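Undergrad: Structure here, sequence nowhere to be found:
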């Protein structure tokens, strides 16, 4: 028998709400003013909000909002399909608080895995709806942390109206340097970016793109990405380097001429690397199994990049050599394999 949540004690109602899926909580919050208050009283909090924005092949803009768990699981809250006009026979007015409301067509379904999905079709200005939804979801989930944003299938230059974006993934087929500038202008607080798109054109050496703290590139790129990087963690998954490029990097780090903030560098190269040639140009200390205590056993890396899982590097291994920065004696550990280059700076 159906239960009217608004007619049972608040404590019990809040307990019931806490057992709902995030998408169900969202639907309950837009049913009425009283149900919205009940949702807020339940005090449900989420670990991380992620927004996904796609310009589809049929020229509709799809805007999805969900929760990313600590184990990188995506749990949907709602989605918006921006269309030119609505089905007038199925109008449903959604009230999002703060005087914001929108006429919509509303759709509900379950995925094969049992996940409950809702989608709002909306014909008004997309940026207005996007901001109103963010404010509403922040309110019902008591959320004030930073947001993740995924952009995919670019057809236009528009970017979603989302604030407090600090982590981003770009999945477009191609982008140009001007688009990257627009992204960093629109979201100036980004500290982590993962780019799986091919960048057509040269990114200026002084671009703020190279100053982002945590950067991953999954497309073919060259040594300029390393030479111009000012951040903390750099991961290039499809790079082309010469031994001289890598020697230059090491010499600049050792002399403290550059890479002052660098913590980790991972390069997966298209061309083979001669590790012996690189090591011949620097002073280093090999691992001595008779004195294992001279270096840490484990180096833990947890970079907030999309899809990146925490890594444990075993430093008490002959594969890693130790080098030091001349000015302050700071230690780093270097491993060079045929197609991999790993550089790990020990934290104080």
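TA: Structure received. Everything numeric in this text was worked out from a predicted model, so none of it was measured. Numbers count the residues shown, from 1 in each chain.

Undergrad: hey, let's count contacts and neighbours off CA atoms from now on
TA: Fine.

Undergrad: Check which helices and strands the biggest helix by length in the chain is in contact with.
TA: Within the chain, and with DSSP state H defining each element, the longest helix by residue count is helix 126-140. The contact analysis (3 or more CA pairs under 8 Å, 6 or more residues apart in numbering; DSSP states H and E) places helix 126-140 against helix 22-29, helix 33-42, strand 91-97.

Undergrad: another structure for you, compare them:
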């Protein structure tokens, strides 16, 4: 039996809306202009609005209070269907087919559209999502194919981008950064191929840079040694957060970073550096830190814990990190303090204000 929510008084309406999942609120907002305004009265607050493109459609996720929710999925199909119907999406009418998904699916409903509708679908879904929330959320983009990259230009105000594909040409990455100059963070879940990035590449100036090793990278590193690109990234990076996951590289690159930071030659804005090695290949550190004369924390000179800005590099751990057992190092001439943690699989380096 249908529940006439729009006929309830205002306060009961708000209480009902609070019980709904974000996906349910999105579906409710499509029913009519009145229902959309009703959803807007809930004053939904989200920190991150993420658009994921794979070349065959677009998926929308939102992050609120460190929880990620999948809200909408629009899928490209090749053949028209007799039960297509127009929906009001972001102020525009879009021809779509609504599909009810099995109970085990992440979403209860998805929407199918034809190629001729794709541009308006992408433009409308982002406008629609922005108008549902109380504040302006941070916009992130995930691209899982070159085909997706070619369609991404209609997504506006993007500050963080994740490239999740097998390979990515350095020239393509550089062109992307030149057309989207407001990037705060980049995640590379792809093997960079092509000419090395120049010393003046825009990549070095993003606040957060995360590099994820792939299985192909791991095989090549075992056979050929660490990728040349990794020392280049470490040497040229000028941002705040630099993270490597499942990546091998020569420990000398890590030592050189500390030397240059301590001497105030580089990394003036660095706040965090970390790396984790592939599970089967531990870091062989040996006496890598002996030259730095590290000292134990005295409980006074710097905080006990650090909490990283997960919006800059979204995969960074979101809870506070206890640094009480980490070793400390100070820049030459009485400069900033930093703390270091090294295990068989992890290296972490945090700079204190």
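TA: Structure's in. What do you need? Note that the structure is a prediction, hence the values are computed from the model and not measured.

Undergrad: Enumerate every residue touching the residue opposite residue 236 of structure 1 in structure 2 once aligned.
TA: Alignment note (TM-score structural alignment): residue 236 of structure 1 maps to residue 244 of structure 2. Residue 244 of structure 2 sits next to 210-213, 274-276 when contact means CA atoms under 8 Å, 6 or more residues apart in numbering.

Undergrad: ok but residue 244 of structure 2 is inside a strand, no?
TA: Yes - under DSSP: H, G, I helix; E, B strand; the rest coil, residue 244 of structure 2 falls within a strand.

Undergrad: Which helix or which strand is home to the residue positioned nearest the centre of structure 2?
TA: The centroid of structure 2 falls nearest to residue 314 when counting by CA atoms, centre = their mean (4.2 Å). With elements taken from DSSP states H and E, nothing contains residue 314 of structure 2; it lies in neither a helix nor a strand.

Undergrad: Now do it against residue 267 of structure 2, distance only.
TA: 21 Å (CA to CA, to the nearest Å).

Undergrad: Also residue 353 of structure 2?
TA: Taking CA to CA, one finds residue 353 of structure 2 at 14 Å from residue 267 of structure 2.

Undergrad: and if you look at residue 171 of structure 2?
TA: Residue 171 of structure 2 is 25 Å from residue 267 of structure 2, by CA to CA.

Undergrad: And the two? Which one has more around it.
TA: More neighbours surround residue 267 than the other of residue 171 of structure 2 and residue 267, with 19 against 15 (other CA atoms under 10 Å).

Undergrad: The more buried one maps to what in structure 1?
TA: Superposed on structure 1 with TM-score structural alignment, residue 267 of structure 2 falls opposite residue 259.

Undergrad: isn't that match right up against residue 229?
TA: Yes - contact status for residue 259 of structure 1 versus residue 229: in contact at 7.4 Å, counting by CA atoms under 8 Å.

Undergrad: which strands and helices sit next to the lengthiest strand in structure 1?
TA: Secondary structure of structure 1 per DSSP state E: the longest strand is strand 100-110. Here strand 100-110 of structure 1 touches strand 91-97, strand 116-122, going by 3+ CA pairs under 8 Å, 6+ apart.

Undergrad: And the strands in the stretch 101-250 of structure 2, which stretches?
TA: According to DSSP state E, counting those that start in this stretch, the stretch 101-250 of structure 2 carries its strands in the segments 109-113, 138-143, 158-163, 167-169, 185-188, 191-193, 208-212, 241-245.

Undergrad: can you list these in a markdown table and add distance to residue 150 of structure 2?
TA: As requested, the strands of the stretch 101-250 of structure 2 are exported to a markdown table (distance: least, CA to CA, whole Å):
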| stretch | distance to residue 150 of structure 2 |
| --- | --- |
| strand 109-113 | 18 |
| strand 138-143 | 10 |
| strand 158-163 | 13 |
| strand 167-169 | 13 |
| strand 185-188 | 17 |
| strand 191-193 | 18 |
| strand 208-212 | 22 |
| strand 241-245 | 27 |
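
Undergrad: out of those, which comes closest to residue 200 of structure 2?
TA: Closest approach to residue 200 of structure 2 among the strands of the stretch 101-250 of structure 2 (CA to CA): strand 208-212, 15.6 Å.

Undergrad: From residue 90 of structure 1, how far off is residue 70 of structure 1?
TA: 38 Å.
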